[in-house]
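In: from the sequence below, what's the structure:
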Amino acid sequence: MSTKYTLDPAARRRLMATPAGWVATGFGSGLAPKAQGTVGSLAALVPWLLLWPVLSAWGWLVVIVLSFALGVWACDAAGRTIGVDDHRSLVWDEFVGQWIALLPLVAVPGAAWIPLGFGLFRLFDVWKPWPIGWFDRRVKGGMGVMLDDVIAGIFAGIALYAIQHVVLHQFRFLLV
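Out: Here you go, the predicted structure:
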C-alpha cells in the first residue's frame, strides 16, 4: 500500500502508465529512492539550461504559467491514481518552483549563480516558512501540490535577486 513516503510497485506502474504520471513525476525523476524533491529540482535544471539562453523574461513567465497549469492537472490526476494527495514522487512542483527561483538569472546572467538559486529554492521548499507551510497544510489536490513550491520559488528568487544586487552593486570592487 502506498503512503506519502513509499510507493508500492503496483502504484508505481499505475502512475507511470499515464501522461499525468510522467509529468507529475518530472519524467520519472521523482521515482528516485531518496531525496525526490532534490532530484526533481536537479532534473529541472536540464530544461532550464536548454531554454535559458533563448527565452526572455516574458518567455519564461509564459513557460512557468503554462507549466503551473499543467502541474495542477497532472499532480491532481497522479495523486488520485495512487491514492495519495501529495506523494513525494510528484515533483513537477519542484520544476516550476526551481524555474521561478532562477528567474533573476534572466536579467543578470551567470552560471555561477545557478547553485545559489538551486540551494535557496531547496532551503525554502524544505524549511517552509510562513506562508509556504500554511498553504502546504491547507490547500489540497493538484493546486496544493504546486502552490507551496511556487511560493518557495518566489521567496528563493527574491533572495537570489537581493544577493545579486548586494554583490554586484555593493561589492563590485571584489569582482574586478
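
In: every contact and neighbour count from this point should use C-alpha atoms.
Out: Fine.

In: show me where this structure has helices.
Out: 9-16, 19-24, 36-51, 57-82, 92-101, 104-107, 114-127, 132-138, 141-165 (DSSP state H).

In: could you redo those as CSV and give each row mean neighbour count and distance to Leu175?
Out: Listed next are those as CSV, based on neighbours: other Cα atoms under 10 Å; distance: least, Cα to Cα, whole Å:
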stretch, mean neighbour count, distance to Leu175
helix 9-16, 16, 48
helix 19-24, 23, 41
helix 36-51, 18, 24
helix 57-82, 19, 25
helix 92-101, 30, 23
helix 104-107, 17, 17
helix 114-127, 20, 17
helix 132-138, 15, 35
helix 141-165, 23, 12
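
In: turn these into JSON lines, including distance to Gly30.
Out: Compiled in JSON lines, those are given as follows (distance: least, Cα to Cα, whole Å):
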{"stretch": "helix 9-16", "distance to Gly30": "11"}
{"stretch": "helix 19-24", "distance to Gly30": "8"}
{"stretch": "helix 36-51", "distance to Gly30": "5"}
{"stretch": "helix 57-82", "distance to Gly30": "12"}
{"stretch": "helix 92-101", "distance to Gly30": "8"}
{"stretch": "helix 104-107", "distance to Gly30": "25"}
{"stretch": "helix 114-127", "distance to Gly30": "15"}
{"stretch": "helix 132-138", "distance to Gly30": "18"}
{"stretch": "helix 141-165", "distance to Gly30": "13"}
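
In: one more to put side by side:
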Amino acid sequence: MNTTGKINLTRPHQFFALGFGLGLSPKLPGTVGALAALPFIYAASQMSLIGQVILGLFICIYGVLCCDRTAKELGQKDPQVIVWDEVAGFYIAMIAFPFQWSYLLAAFFLFRAFDILKPYPISWADKKLKGGLGIMMDDILAGIAAWLCVLGFSTLGIL
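Out: Next up is the predicted model:
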C-alpha cells in the first residue's frame, strides 16, 4: 500500500471506497474487497428486478464519486486499496440471480477473471477513462461480462 495521502476510514467516502476496510488486505485486496458486495447481493436477492437495478445504479454512481475523491486524497490514479469498483462489479454479476452458492461462486470467479485479464472493451476502459469513472468502468464492464456468462450457464442448465 503505497499512497501519498492519508487513509481515514472515518470519512464515509473512504470507508466505502475501501470496501469497509477490506481493501486494506495485504494480499489480493481486489479479491478480498469484492466480498464486501455480499451484503448488497443478499439484500438485492430479496428485491424485485427493478429494485436490484436501482440499487446497482446507486452503487455505481456513488462509487464514481467516492472513488474519485478517495483517489485524489491518496494521490494516486487507481490505488489498490480502492475496492468499491470490485464491489460494484461483483454486484452487477449477480443481478437477477438467486443468492445460491453455485451462482455466487460462478459470478465471483468469472468477474475476477474478466477484471484481471481485461479483454476488450474492459482494457480500453481501464486505459482511457480517468478519475472515478475510470476506476469504476472497467469493473462495471467486467461485471456485465460475468453476468452474461452466468446467464448463459444458467440457461444451459449448468448452474
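
In: stretch 114-122 of the second structure: how far from the chain's middle?
Out: Taking Cα atoms, centre = their mean, to the nearest Å, the mean C-alpha location of stretch 114-122 of the second structure is offset from the chain mean by 13 Å.

In: residue in the second structure matching Asp148 of the first structure?
Out: Using TM-score structural alignment, the partner of Asp148 of the first structure in the second structure is Asp138.

In: try Asp86 of the first structure
Out: Aligned by TM-score structural alignment, Asp86 of the first structure pairs with Asp78 of the second structure.

In: show me what contacts its match?
Out: Contacts were defined as Cα atoms under 8 Å, 6 or more residues apart in numbering; by that measure Asp78 of the second structure touches Ala71, Ile135.

In: from Pro115 of the first structure, how far out is the aligned partner of Gly157 of the second structure in the first structure?
Out: Using TM-score structural alignment, the partner of Gly157 of the second structure in the first structure is Val167. To Pro115 of the first structure, Val167 of the first structure is 15 Å away according to Cα to Cα, to the nearest Å.

In: distance of the equivalent of Val62 of the first structure over in the second structure from Asn2 of the second structure?
Out: The equivalent of Val62 of the first structure in the second structure is Ile54 (alignment by TM-score structural alignment). Here the criterion is Cα to Cα. By it, Ile54 of the second structure lies 35 Å from Asn2 of the second structure.

In: repeat that for Gly19 of the second structure.
Out: To Asn2 of the second structure, Gly19 of the second structure is 18 Å away according to Cα to Cα.

In: and the two? Which one has more around it.
Out: Taking neighbours as other Cα atoms under 10 Å, Gly19 of the second structure and Asn2 compare with Gly19 leading, 27 against 10.

In: neighbours of the match of Gly157 of the second structure, how many?
Out: For Val167 of the first structure, using other Cα under 10 Å, the count is 14.

In: ok, now Thr10 of the second structure?
Out: Using other Cα under 10 Å, Thr10 of the second structure is surrounded by 8 other residues.

In: and for Val54 of the first structure, the neighbour number?
Out: A count of nearby residues for Val54 of the first structure, using other Cα under 10 Å, gives 10.

In: identify the residue spatially nearest to the residue nearest to the spatial centre of the first structure, adjacent ones excluded.
Out: Centroid check for the first structure by Cα atoms, centre = their mean gives Glu94 as the closest residue, at 1.8 Å. The shortest distance from Glu94 of the first structure to any non-neighbouring residue, by Cα to Cα, 6 or more residues apart in numbering, is to Ser41 (5.3 Å).

In: the one you found and Val62 of the first structure, how far apart?
Out: Taking Cα to Cα, one finds Ser41 of the first structure at 20 Å from Val62 of the first structure.

In: what does Trp130 of the first structure give?
Out: Distance of Trp130 of the first structure to Val62 of the first structure, computed by Cα to Cα: 27 Å.
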